[in-house]
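A.B. asks: sequence? don't have it. structure:
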């Protein structure tokens, strides 16, 4: 029974993790801006955020947060605003006017790379500001806690497994984007990706703000 519960949890977690969302969009964008390190540190920030959610779930804090309408709404709107803010920055980078020969000049000079600290922070805030993570951990984890096991230990263990799986998946995304970096960072292609990513982040932020629990 224990093995079956673990396998079921791993299967559900894998489906949730591979479904693209705000964390994936932020990781791909930061891998484009900061190379492999930028993407991996973003993935690390996301996974640390999930570890925080797991710890908070183990302590019962997440259940209180989900039950409190004002706190839940404040977190939801703050997270949505952060995604919209990132999206607007991406759109500004995509639409920034340039002079003649801009592509040649941009290709000739080294691009400013996203720092590891900034990448980590964006991944962390993106995940902590996503109210779906609170609902996910509060509703899903209890279903896979084996009977007779201490709730704190079981919640924390399952949450950390989910966090490590997320890191592995997003880090693989980052490596793939980094390998294609020379092509993807060509000025016109980079601006196109920035535009698409920016629009996606804004759409995700607006969807989070508008949707019900």
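C.D. replies: Ah, there it is. The model shown is predicted, which means the values in this text are computed figures rather than measured ones. Numbers count the residues shown, from 1 in each chain.
A.B. asks: C-alpha only now, for contacts and for neighbours.
C.D. replies: Noted.
A.B. asks: Strands of this structure, residue ranges please.
C.D. replies: Counting by DSSP state E, one finds no strands in the chain.
A.B. asks: centroid residue for it?
C.D. replies: In the chain, the residue lying closest to the centroid (C-alpha atoms, centre = their mean) is residue 23, at 1.6 Å.
A.B. asks: Okay, one more to line up with it:
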């Protein structure tokens, strides 16, 4: 059991370290404040747990079995990613001007707690790959002889909690660089980069077969 747990946490680390839309969004929101970044993490990990629970009940098999259902989710996910990307690019554009104007713009675009949480949750739930991955990932670590459903839900909860800690380090690190990132030009450039990445990821998801 301890060996299985260590292997599971190691796999969770590799999964979290792989660059993806969630990582980009978390860093983007952390540019505004640690609160926004952390609430985005909580929203994302709520999605991770929900997909794990769905996989535990075997419902994600329906998604993989239905090409139409998968394609619908893929298009929805692409729209969500493109929406976040366009939003980031607009924020960067509004931040142009004098330093004072830029600071006011960043304050005006700082999201509420619910919006940050909802953004992280929506991004995760709109990604069909997250559902398919949960179905293929979690069963590998169910201990032999253990009840399948409770074990899968427990692993999903552990996976989400672990990633809260992991992505929390990203939020903390961005917060530590506050003096540098508070410069209007630097923050605007980072918004442009994150917006462009989210936009490209959305287009790629839309074009995938």
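C.D. replies: Yep, that arrived. Just so it is clear, the model here is predicted, and its values are computed rather than measured.
A.B. asks: circling back to that earlier point, could you measure from the residue nearest to the centre of structure 1 over to residue 114 of structure 1?
C.D. replies: Using C-alpha to C-alpha, to the nearest Å, residue 23 of structure 1 is found at 17 Å from residue 114 of structure 1.
A.B. asks: Repeat that for residue 22 of structure 1.
C.D. replies: Taking C-alpha to C-alpha, one finds residue 22 of structure 1 at 18 Å from residue 114 of structure 1.
A.B. asks: Likewise for residue 21 of structure 1?
C.D. replies: Distance, residue 21 of structure 1 to residue 114 of structure 1, by C-alpha to C-alpha: 21 Å.
A.B. asks: and what of residue 81 of structure 1?
C.D. replies: Shown here: residue 81 of structure 1 relative to residue 114 of structure 1, a distance of 21 Å by C-alpha to C-alpha.
A.B. asks: Over to residue 137 of structure 1?
C.D. replies: Taken as C-alpha to C-alpha, the span from residue 137 of structure 1 to residue 114 of structure 1 is 31 Å.
A.B. asks: Look at the two and report which has more neighbours.
C.D. replies: Neighbour count, other C-alpha atoms under 10 Å: between residue 137 of structure 1 and residue 114, residue 137 has more, with 22 against 17.
A.B. asks: list the contacts for that one?
C.D. replies: Each residue near residue 137 of structure 1 by C-alpha atoms under 8 Å, 6 or more residues apart in numbering is listed here: 53-54, 57, 62, 159.
A.B. asks: next one: residue 190 of structure 2
C.D. replies: When contacts are counted by C-alpha under 8 Å, 6+ apart, residue 190 of structure 2 is found next to residue 28.
A.B. asks: 7 Å instead, please
C.D. replies: By C-alpha atoms under 7 Å, 6 or more residues apart in numbering, the contact list for residue 190 of structure 2 is empty.
A.B. asks: Structure 1: which residue goes with that one?
C.D. replies: For residue 190 of structure 2, the aligned residue in structure 1 is residue 193 (criterion: TM-score structural alignment).
A.B. asks: And residue 48 of structure 2, by the same measure?
C.D. replies: Residue correspondence to structure 1 (TM-score structural alignment): residue 48 of structure 2 is matched to residue 50.
A.B. asks: Could you do residue 61 of structure 2 as well?
C.D. replies: So, by TM-score structural alignment, residue 61 of structure 2 is matched to residue 63.
A.B. asks: Please report how far the nearest residue to that match once chain neighbours are set aside lies from residue 90 of structure 1.
C.D. replies: Among residues not flanking residue 63 of structure 1 along the chain, residue 138 sits closest, at 6.0 Å (C-alpha to C-alpha, 6 or more residues apart in numbering). Distance of residue 138 of structure 1 to residue 90 of structure 1, given as C-alpha to C-alpha: 33 Å.
A.B. asks: Residue 76 of structure 2 maps to what in structure 1?
C.D. replies: Looks like residue 76 of structure 2 aligns to residue 78 there (TM-score structural alignment).
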